[in-house]
Structure formats: C-alpha cells, structure tokens
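Participant: Sharing a model prediction with you, sequence too.
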Amino acid sequence: MTAPEPDAFTAFSSPRRSMVASGTAQVIELPAPWVDHAAHAHERLARIEGSEHVVAFAALPFDRGEPARLVVPERTWIVDSDGERVRVEVGGSPLRATATPDRSPATSGGRVSGARSEMPREIDVRAAVPPQQWCGDVREARDAIRRGELTKVVLARAIDVSADVPLDDEDLFTRLRSSHPGAFCFAVDRFVGASPELLVSRRASTVRARPMAGTTTRTGHPEVDQRAAGELLASDKNRREHQVTIDAVHDALLGWCSYLDAEPAPSVVQAGPVQHLATMVEGHLGQPEPSVLELVAALHPTPAVGGHPTAVALQMRERLEQAGRGRYAGPVGWLDASGNGTFAVGIRAIQLDDRGGRLFAGVGVVADSDPEAELEETRSKAQAVLSAVVRI
C-alpha cells in the first residue's frame, strides 16, 4: 500500500455533483492488470465504518495491463445539484467515516489543500515529436486503413510543459472548472483536466454513457460555429466515426442491462475550442448489478480513444506513438461503497510533475483523414488545457 499523502489535493466536478478533497486516508491498490481487479474495489470501501458516506477517486491508466490505485481522501467536501453540502471525514484505526452538513469556503470554491504554490515566472511548451513527423505517422495509419487493415486508429501528440516551479494542481483545477462549467473536471494524483466525455455512470440500477467521436473547431463567433456544427452533423466521415463508437459502447453495456437504448441521432456538444458529436446511451441494469468500475473495465478503451478493431488499432497506436500515454484517455472518476459512481474519459488533461507536466491531444484517423487537418485539431484540443496552464 502506498504511504498516505497528507497534503494531496483531489477533486471531481460534474453538472450533478462537485467534490473537492484533501489528504489521503487510504490507498486501494489494483494490481496489474487493473481491469481484473476493478469489479470488487468498492467492497474495500464497505469495510470502513460509516462507509455509506465514503467516496474513492481514481485516475486509471490507459493501458489495461498496468496496475492502478484508488484514493480515499481524509476530508471530502461534497456539493450536490440540489444544493446539499456535506463534509466527509475518514480517519482512525480501524478507519471510520463521519458526515456533517458543511457551508465552509471549501464547498463554495475556497482553497482546501493548504498554501498556494509559488507562481511560475517561466513556462515553456514544446511538442515531444516534431509536427511533420507526427503527420507522417498519420499518413502511415491512414494508408493502412485504406488497405483494409483496420477502420480507425486514435493517435495522440505528446506536448511537454516546463516551468521554473511546480504547477499548482488546485489552481489549475479551479481555472478549468471556471472555463468549462459543463465538463467533467478532475484532479487525481496530479492528473488534472476538463473532459467533455462521460465514459459511464451508475446510479442504483440506472447506467448512462455519452460517447463522443467526430470533431470540429470553434471560433467563438456564433454564426460560424453554428455553421460548422451543421457541417459536422452532415459529415459522412464524422458520422461513420461516431457510429463505430456508439455501437461499441452499446454492445459492451448490453450484456449487463435488462433495457438499453440510445438517442436516435447525435447532437453537437461544445467543449472549449472544439465541438463534438455526442449520443446519450441509457439503460437499466439487470441482476446481479455490476459496480461502476466493472462497467468501466468492460467499456475501456472505446473506439473514441483507441480505434477499431480494438486489438489491431492498439497495436498500431503503440508502435506509432512510442511514448506511453500514462493516464491520458484512461478512465477518471469516483465510486462509493455501493458501486455507484461516475467516470469520464481522461482527455483534455495534463499529468503534472515537479518540472511541469505532459499533456496529450488525440485524433481519430480514418480512411479520408488529412494529416494537416488532424494536426490542427490536436492544437485546438491542447489549447483547452494550455490556456489554463499559462494563466497560472
């Protein structure tokens, strides 16, 4: 078990619930491969006295074969959409949880993890791989798709951020939450981001997913963006890419559900400097009901972040990207002792370290992809995080 981190900042915010936390009461290790140990992780929480109030957070690796961990904070401030505000504290030996109403600054956007870090004076941003080399990888993948080896592969660019002092994860989370109010904003193990995409949520017997695939840029001009949204909806390339993801998510959830349905047509969702095609999938879980982490393991990775067919696409991604993704595009979210929870797709995010951090921006490569256009799309997606980083 990893040693507790007394000053750790952890958070997850969605339109339904906002949670910020400090300290580490318990770390739950998931040995490699983490997907084989995910189904019963919530049962570890049930051993804590007062566990009905306990929440664990996780930012899971993209690679299903790696180990992972869940973090139970010492103090968690929770604000639900109905306005209820609660502080949950976990501590003692054996661990015990208490929950009390709370209207402190922490539930109103105040700082929770101690003194603010020193502000950086110098920030340097550079691509880990030269842009033209990355475009060459896109061409190679596109040619393989045209030969019929696969239908889609997701390739991501790594972008390194260097600063003269460590970046403050709580400040970055606060900025992202302010600029992306409809997103799933998170800070777990210094992996900080604002994802537009719901991987899966479970609330009692109701399961929801909202896959996204198919992207165009936003300019900030309503008429221009509305026209681009219409073109996105009418694009055969993007609609095909989107449908592959919807079908995969539907098939992965179907075996768990007594009822499952998807919206008849996608909608366009604005996400900072870009907009995406999105479709809500909703169902009723059958018995025995799986935990949210069991559903996460069944779904990840979707074609939206890996490609299709999955095995072939992941092999090509690993060969062309070379650098490991870490937590990028992995599931990130929370769960409770009943197996309820919400997990987003860990995109539009940066993994912070003592020198700055690394972020990724990915695109879905298909038969008619244009490498230069895909490069521009990665720049737009990266800007969602970089615009918050450079203002810290």
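Facilitator: Right, received. Where do you want to start? Numbers count the residues shown, from 1 in each chain.
Participant: CA atoms for contacts and neighbours, from now on please.
Facilitator: Fine.
Participant: Please enumerate the strands of the stretch 51-200 of the chain.
Facilitator: Assigned by DSSP state E, counting those that start in this stretch, the stretch 51-200 of the chain shows strands spanning 55-59, 68-72, 75-80, 85-91, 96-101, 123-127, 152-163, 184-188, 191-195, 198-203.
Participant: out of the ones you listed, nearest to residue 323?
Facilitator: Smallest distance to residue 323 across the strands of the stretch 51-200 of the chain (C-alpha to C-alpha): 8.1 Å, for strand 152-163.
Participant: then this one, side by side with the first:
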Amino acid sequence: MTTQKGLIMHAGEISNLAQAQSLGEFHLDQDCLFVSGESCLLGHGIKHRFNLPIANTDYLVNELKAQLQAHQDDSENVIAFGVLPFCKYQTAQFIIPKQVAKWDKSVFSQWLNTQTADTTHQDNQLTEIRYLQDRAHFEQTVSEAKHLFDKGLLEKIVLSKQVELGFEHPINGKHVLNQLLTQSQSGYHFAFPTEHDSVLMGVSPELLLRKQDETVTSNPLAGSIPRDPCSKVEAQRRSALFNSKKDRYEHAVVIDDMRQLLEPVCDNLSIPAEPSLLHTATMWHLSTVISGHLKDPNTHILDLANQLHPTPALCGKPTKPAYQHILDLEGHGRDLFSGIIGWCDQHGNGEWVVVIRCGELKAHVAKLFAGAGIVAASDPSSEWLETEAKLKTMLNALSVQQAYTQFNK
C-alpha cells in the first residue's frame, strides 16, 4: 500500500483495480506519468516544482541532487520527473511528487479507463489547423539543407514542423491519454503537467538512456517509413527501409555519435553491427539497442543524458552547426518538443526518452510536432509526407485523423 511519504510500490503490489481505485483519480494538471514496458511510474500531486538551466551539465546534476536531498524527508525513494527542452539555453522543468507509485501498466490502463468511461464523451469538432511551418516552408528548408550538404557543412540535419489544432470544446486530456495507451501498445507513454498550464503527453518510441547502477542502455532510432494495413505492402516497406542506403546512412550517423560519447565512460560497450526494425502503431524505424557497463557506477544518468542530448537523431551532425541551422531554417523555437523527458532518483538511476510522437494540450488547443532526418539523398516531398505520417499517433488519439485529412484536401 502507499504511504504519505512517497513510498514506491513495486510492480504487482497494486495488483487489482479495486486497490488502484482506492487512490482516487488521475489528475493531468498535477500528476506525472512515465510508462516503460509493462511498468507504470506515477507521481501523485506536486510537492515541489523547480526549473534548472541545462547549458552546464555539472551544475544541472549538482542542483538536481540538492533538490532531491532537500525533499527526501525519511523516504528512501524520492524521485524527480522532468523534461529538458531542445534548446540548451532554456531551462528544464522538474516536479518532485507528493507520492510515487509503481504499477502494472494493465492496471493503470484499467484505472484510467474507468475514469474516462464515467465521463460523458462528446465528439469534439476540429475547427482550425494552423501550421507554424507549412508544406512550402518545410520543403524549402529541406532544399536549403541539401545545399549545406553540397558545401560539406553538414552530414545530417533534423527538420521539423509544428501544427496547432483548434477544437470546439476543451480537450478531454484523460480520454486522449487513454487512447494513446490503447492504440499504442509499445513505446514509452508519458504525461507531464507543464508550468504553462498545459499537459505534455505522447508515446515516444525512442529511449535516449536508461541507467540502473552500473548498466546503461540506449535505443536510438533513425530512418523511418509509414506502416500499411496491407500485409504485402507492409513486407515491402520493411524490406525497402532495411535496404535503403539513404536510411542506413542516416542511422549510421546517429550510432557513430552515440559510440563516441559512450565509449569513454564504459569499460564494455555493445553495439550490434547492423540495425534491426522496430515498429510503432504508425511507423517502422531502423533501431539499434546499445548497452554498456559504466566504469563509474555512481555516474548520474543526467551526466550522460544531457551530454547525449540532442543526438543526431533529433538534431544532426555535426551537432553544433546543425543546431544553429535548425534555429535559422525552422523559424520557430521547439521548446519542449524533441527535448527529453523522464525521471531520476537520488541514486542517479532513471530513464529518459526523446519528446516525439507527442502533443502539448491546453484548453481548446493541441500543438503537435513531427520531424524528419535530412541527408543528401532526401527528397523534400517525401520528407513532408513522413512528418505527416508521424503525426498520426496523436491525431488518432485525438480522434481527428479523418477530419485532419479532409481539412488538408
């Protein structure tokens, strides 16, 4: 059972729906959620909210440790949930919850489903679509990026778009989260109440870093193709992606960068010779699972995660010039999109994933985000279509995929 001091319950301790319901309701404006595999980490309430700059990793880690120590009380299981923005000159948001519980994913899903079933769900009409980067703008940026490759200034850059969807009624966030859990069985589900009275939620397929004592794991993704309901076409697309020189090169760029960053801190680093295929509800990705044994088991997860972030999978290579060109080409800041989200404890363990396949929900508006890795062989039109496919995760959860398609005809 839970205590008022924030005791973590191990998976299975809350083993049935009746026990889950005894904890009350899930409140999107004050509860944090991070789902990994079949395990659900849930933070109830906000004990302490704080911001930290991320430009200096040593400062970030030391201040975070101090905050966790200050709010530890007599609990050994104090945890901070957090989200780091894409821009290194902005600040990360952290929340130390009043209580923390670890549940089976199936139990949390049932618990949330009962809450959404008890509310009257009404169709929420899509009234407006506003692109912060429309198709012409996006395709022009891809063409401009290809000129940078021709000049030898970059090997890869990740370009993105943001779109704001306006609705007739306030968005039922719990219903959207329930849809994400139902429609996307794999991936890392998350929900985080931001300081701007919005909720950042989604289901990321990409693990930046997991640390448990001396063991670290990462699962970078780069190279994608949309899924298809026809099994024959699906097989053709899997084969096309795996054998695509363009996508294999895009993936190799990311893996090489991860190797350079992790090899110095690991005495044993395992990286498969070639990628595998990973699927979500809407996409296929080239995927490589990297694992390592840390030389120093006391290394804090954000010591590494903040150095890895942003990876070439979200930014480009070389990272610094790619980062600057992103700011120039996109014309809008990404804020929390393509940042990293996760949690860490007072021992420096934790789990962080990239902020993709997600949206920021506030009142009547959902702001969605999607990006694509651009290399010399990229086609501007194809890359736009890839970003459209990546939006489907949130469009389906918002129940507006068909309306969105009609709006854009």
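Facilitator: Received it, and whenever you're ready, just let me know what you need. All figures in this text were calculated on a predicted structure; none of them were measured in a lab.
Participant: on that earlier part again, determine which stretch of the strands of the stretch 51-200 of structure 1 is the most buried.
Facilitator: Counting by mean count of other C-alpha atoms under 10 Å, strand 184-188 has the highest mean neighbour count of those, with a mean of 30.
Participant: That one corresponds to what range in structure 2?
Facilitator: Aligned by TM-score structural alignment, strand 184-188 of structure 1 falls on residues 188-192 of structure 2.
Participant: Kindly report the same for stretch 65-72 of structure 1.
Facilitator: Under TM-score structural alignment, stretch 65-72 of structure 1 corresponds to residues 89-96 of structure 2.
Participant: List the contacts of that stretch.
Facilitator: Here stretch 89-96 of structure 2 makes contact (C-alpha atoms under 8 Å, 6 or more residues apart in numbering) with 43, 46-55, 68, 71, 78-85, 194-195, 335.
Participant: Try it again at 7 Å.
Facilitator: Stretch 89-96 of structure 2 has contacts (C-alpha atoms under 7 Å, 6 or more residues apart in numbering) with 46-55, 79-85.
Participant: same question, stretch 44-57 of structure 2
Facilitator: Stretch 44-57 of structure 2 is touched from outside by 30-32, 60, 88-100, 303, 306, with contacts defined as C-alpha under 7 Å, 6+ apart.
Participant: how does it look with 8 Å?
Facilitator: Under the criterion C-alpha under 8 Å, 6+ apart, residues 26, 30-32, 60, 63-64, 84, 88-101, 302-303, 306-307 lie in contact with stretch 44-57 of structure 2.
Participant: What residues of it count as buried?
Facilitator: By 16 or more other C-alpha atoms under 10 Å, the buried positions in stretch 44-57 of structure 2 come out as 44-46, 49, 51-54, 57.
Participant: Next up, the contacts around the most centrally placed residue in structure 1.
Facilitator: In structure 1, the residue lying closest to the centroid (C-alpha atoms, centre = their mean) is residue 346, at 2.1 Å. Residues in contact with residue 346 of structure 1 (C-alpha under 8 Å, 6+ apart) are 59, 193, 195, 327-332.
Participant: go with 7 Å
Facilitator: Here residue 346 of structure 1 is in contact with 195, 327-332 (criterion: C-alpha under 7 Å, 6+ apart).
Participant: For it, which non-adjacent residue is closest in space?
Facilitator: Distances taken as C-alpha to C-alpha, 6 or more residues apart in numbering place residue 329 nearest to residue 346 of structure 1, at 4.3 Å, with adjacent residues excluded.
Participant: Looks like residue 173 of structure 1 contacts residue 188 (just checking).
Facilitator: No. Residue 173 of structure 1 lies out of contact with residue 188 (C-alpha atoms under 7 Å); the separation is 10.1 Å.
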